[in-house]
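> Build me a model:
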Amino acid sequence: MQVNVFKIPQQGPDDVCGLAELVEQGRIDPASIVAILGKTEGNGCVNDFTRGFAVQSLQQYLAEKIGITAARRIIYVMSGGTEGVLSPHLTVFTREPAQSAISPRWGLVLGTHHTRDFLPEEIGSLDMVHTVADGVKAAIAEAGLEPEHVHFVQIKCPLVTAHRTVTANPSAESAASVLSDSYKSMAYSRGASALGVAIALGEVAPDHITAETVCRDYEIYSRVASTSAGVELRNCEILVLGNAPTSTSAYVIGHSVMQHALDTQAIHRAIAQVEQPVDQIVNIFAKAEADPSGYILNRRHTMLDDSDISHTRMARAVVGAVVASVIQDPMVYVSGGSEHQGPPGGGPVAVIARRVDLRS
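So this is what the prediction gives:
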């Protein structure tokens, strides 16, 4: 396959002008779009409707080009929160058949999957973990990837609103943990989805994960999972990215794991993996979390004690500034809440770059 990646600035959640311009120029065939990741400027919490607004705007524009059914098949992952220097933008992934004139080479490939819808009481449950694991495996197979060559798995997952709890079964597994707190349900949804990735990639054995593991045993995690919860969907949308020798893409991906929010060395390791100059980086994708221990580099932090601003918002601002400072570009994708995504207080970081030795 041939995968292309485009990063497009946005002036607001409903701004599709940049995408439309690339379509009009013939640089993007809208029928080839398989996934769009976005950073929107809301609060990133339960009531962040900029995510749904952005998806609605994109679907409306693309439906006019390729039809509503095709537009809805695209993976939309809108991550709310552009605190600090983070700049709103879209990252558009296209996939087309390999061109016969281009020889296969080591490069970027991708796979996608939509799971079934989840009931409110299933959020954070083992059923969710294993359903996501099956979905990730399906996406890996679609991409033609080996698990060890997967560098990033991005998932958009649902949450539980107060309205949805009316139809929930309060005696079901995990219900007591998530049904009483919409914000907590975001963490459980992210955590269960990340554990599904860990199972799919063989990072942890399925029998090592129980219902009590989710959002409790943070020593169990995936090194490549990035999950983001939102009110705008009820299923999980999965995007798997990695490198394969069958690619004809001009792009490559690498990753590392940040041990804490200030871990610039991990960012440099991820950049080193792609073996390309910094000016060839298309985007960096990272997770952010306020260390649950209350300390960072043996110094006390107060992010978890602030009742005015969510700790996920503070963490995004910190990691966003750290990543942006390394590549001198604030238009990076940093998502808050890294339950079971990297070690406590840290998280995966992935880099996509264009190969300078290729013109196609």
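
> C-alpha only now, for contacts and for neighbours.
Noted.

> Assign Arg27 to helix, strand or coil.
The local conformation at Arg27, judged by DSSP: H, G, I helix; E, B strand; the rest coil, is coil.

> quick one: it from Gly347, how far?
For Arg27, the distance to Gly347 (Cα to Cα, to the nearest Å) stands at 33 Å.

> Let's see this one next, to set against the first:
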Amino acid sequence: MPSLAIHRLPMAHPGDMSAVAALIAAGTLRAGDVRAVIGKTEGNGGLNDFTRGFFTQSLMLLLARETGESVATLTARIPCVLSGGTEGALSPHYLVFAVDRAVAGPRGLALGTAFSPPTPASEIGRDAQIAAVTQAVRDAMADAGITRAEDVALVQVKAPCAQAPGAEARSSDPRLLMALSRAAAALGVALALGDVAEAGEGDLLRDLTKYSNRASISSGIEVVANEVVVFGYAEGWAPGLTAGVAPMADLLDLPGVVAAFRAAGLPADPSVPADQRHRVLGVIAKGEPEKAGHIRGARHTMLGDTDLDAQRHLRGALGAIVASVAGDGQVFVSGGAEHQGPPGGGLVCVFARG
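All right, here's what the predicted structure looks like:
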């Protein structure tokens, strides 16, 4: 029977493994217990963002040295979900999720992981990817021992993309393909959890009424399959940790952000009091610029700026809101929230100690 531990660690640069190495050296973390990693690197978040792959390579080399397993074996079983872009108040950091199977409990926060088969460019943004993610979510739930979809708090997916898609791909534009990959993964999650009754590739980026409030998706060329991490509640896991999740109606939805912190048992009003911030173990937020070009009737220019990508605007703005509630810039804020929460909105998940 397992127990989940969450370590939020800083990084001085994308290859800086000193914080996790120190935990291992002190005996606080066993390298073999690492089950998943979710983090923010300081790259541009685009197709050419090398910081994500650099971090993953550095981490797997460290874990290989500590465990004796090969890098290939570790990479195939430990999802490493990296999102580039730490604009504004955001701080580069990563969350290490470790599972100690020697510690049991009656019911607690559980973690499960799964990988889909490798996804070629021809399947990205198509029904095949949606189906693959749906099955991977179910596999991850089974891995965690979560038997009911309503007990799932959040599904984090790292979905693949292709820098040179080829003629067989759904789009020759790698950026559009990245968005289609996120969208397909999100609807795969929605189907697995019963958040939508049916969905197909024709719905991607079109029918935005189909979404899941429990899906957080990133995509990138550094992965070749859909890497899935499921968080929820299951019997046999040690108690003490919570995951509070809430949707945001739009980019300015401070009450929605606060609701996620309160769902995690934190007295945010609207910020978490200084003496309670040590309980915050990690924050994940997804957001999306409103496609109509307005927020609450006021025009925004995120989508028309030729100097800065819209997602960089989004991360800087949403990051300031979420970090101000958390009282800490070490929050995971990612753009590209297609089918992840209400259109023009998104979601927030807060991991906290009870």
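
> Quick check: TM-score for this pair?
Superposed pair, TM-score by TM-score structural alignment, normalised by the length of the second structure: 0.93. Supporting alignment: 340 aligned residues with a Cα RMSD of 1.3 Å.

> Of Arg27 and Gly347 of the first structure, which one has the most company?
When Arg27 of the first structure and Gly347 are compared for neighbours, Gly347 comes out ahead with 32 against 12, by other Cα atoms under 10 Å.

> what separates the more buried one from Val257 of the first structure, distance-wise?
6 Å.

> what touches both of these two?
Common neighbours of Gly347 of the first structure and Val257, counting by Cα atoms under 8 Å, 6 or more residues apart in numbering, are Arg223.

> On the three-state scheme, the aligned residue in the second structure for Cys215 of the first structure is what?
Aligned against the second structure by TM-score structural alignment, Cys215 of the first structure finds its counterpart in Leu205. Secondary structure assignment for Leu205 of the second structure (three-state DSSP): coil.

> so what's the closest residue in space to Ile124 of the second structure that isn't next to it in sequence up against?
Computed as Cα to Cα, 6 or more residues apart in numbering, the closest residue to Ile124 of the second structure that is not its neighbour in sequence is Ser181, at 5.5 Å. Ser181 of the second structure is in contact with 124-125, 129, 159-161, 219, counting by Cα under 8 Å, 6+ apart.

> what's around the closest residue to Phe50 of the second structure other than its chain neighbours, how many residues?
Spatially, and ignoring its direct neighbours in sequence, Phe50 of the second structure is nearest to Gly43 (7.2 Å; Cα to Cα, 6+ apart). Residues within reach of Gly43 of the second structure, counting by other Cα under 10 Å, total 18.

> so where in the first structure does the longest helix seen in the second structure end up aligned?
The helix that spans the most residues within the second structure, counting by DSSP state H, is helix 174-193. Mapping helix 174-193 of the second structure onto the first structure (TM-score structural alignment) gives residues 182-201.

> Same check on stretch 302-315 of the second structure?
Under TM-score structural alignment, the match for stretch 302-315 of the second structure is residues 303-316.

> what helices or strands is the helix or strand Ala317 of the second structure falls within leaning on?
Assigned by DSSP states H and E, Ala317 of the second structure belongs to helix 310-326. In terms of contacts (3 or more Cα pairs under 8 Å, 6 or more residues apart in numbering; DSSP states H and E), helix 310-326 of the second structure is packed against helix 254-263, strand 280-287, strand 332-334.

> Helix, strand, or coil at the residue most central in space within the second structure?
The centre of the second structure sits closest to Gln156, judged by Cα atoms, centre = their mean, with a distance of 4.2 Å. Per three-state DSSP, the secondary structure class of Gln156 of the second structure is strand.

> Now check the first structure for the residue matching it.
Checking TM-score structural alignment: Gln156 of the second structure goes with Gln154.

> Likewise for Gly244 of the second structure?
So, by TM-score structural alignment, Gly244 of the second structure is matched to Gly254.

> Please report the distance of Val71 of the second structure from Arg65 of the second structure.
Using Cα to Cα, Val71 of the second structure is found at 9 Å from Arg65 of the second structure.

> Ok, Val155 of the second structure next?
Between Val155 of the second structure and Arg65 of the second structure the computed distance is 30 Å (Cα to Cα).

> do Leu208 of the second structure as well
45 Å.

> residue contacts, the match of Gln156 of the second structure?
Applying Cα under 8 Å, 6+ apart, the residues contacting Gln154 of the first structure are 77, 225-228, 238-240.

> What about those residues, which one has the most neighbours?
The most crowded member of the contacts of Gln154 of the first structure, judged by other Cα under 10 Å, is Ser226 (34 neighbours).

> Residue in the second structure paired with that one?
By TM-score structural alignment, Ser226 of the first structure lines up with Ser216.

> for that match, what are its contacts?
154-157, 186, 285-286, 337, 340, 347.

> Let me see the ranges of the helices in the stretch 51-200 of the second structure.
For the stretch 51-200 of the second structure, applying DSSP state H, counting those that start in this stretch gives helices covering 51-67, 71-77, 127-144, 174-193.

> just checking, what packs against the second one?
Pointing back at helix 71-77 of the second structure there. helix 51-67, strand 107-115.

> Could you say which of these is packed most deeply?
Among these, strand 107-115 has the highest mean neighbour count (mean count of other Cα atoms under 10 Å), at a mean of 25.

> That strand vs helix 127-144, what angle?
Per axes from the mean of the first three to the mean of the last three Cα atoms, to 10 degrees, the angle that strand 107-115 of the second structure makes with helix 127-144 is 140 degrees.

> who touches strand 107-115 of the second structure?
3-4, 35-36, 76-79, 136-137, 139-146, 225-243.

> can you rerun that using 7 Å?
4, 136, 139-141, 143-144, 225-242 (Cα atoms under 7 Å, 6 or more residues apart in numbering).

> residue in the first structure matching Ala259 of the second structure?
Checking TM-score structural alignment: Ala259 of the second structure goes with Arg269.

> on that earlier part again, I'd like the helices and strands packed on helix 71-77 of the second structure as JSON lines, with distance to Ala192 of the second structure appended.
Shown next, in JSON lines, are those (distance: least, Cα to Cα, whole Å):
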{"stretch": "helix 51-67", "distance to Ala192 of the second structure": "28"}
{"stretch": "strand 107-115", "distance to Ala192 of the second structure": "13"}
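
> looking at these, which is closest to Leu95 of the second structure?
For these, proximity to Leu95 of the second structure was assessed by Cα to Cα; helix 51-67 is nearest, at 12.2 Å.

> gap between the two ends of stretch 274-294 of the first structure?
End residues of stretch 274-294 of the first structure are separated by 34 Å (Cα to Cα).

> no no, stretch 28-41 of the first structure
25 Å.

> can you check stretch 98-115 of the second structure too?
18 Å.

> pretty sure Ala320 of the second structure is touching Ala89, no?
Yes: between Ala320 of the second structure and Ala89 there is a contact at 5.9 Å, judged by Cα atoms under 7 Å.
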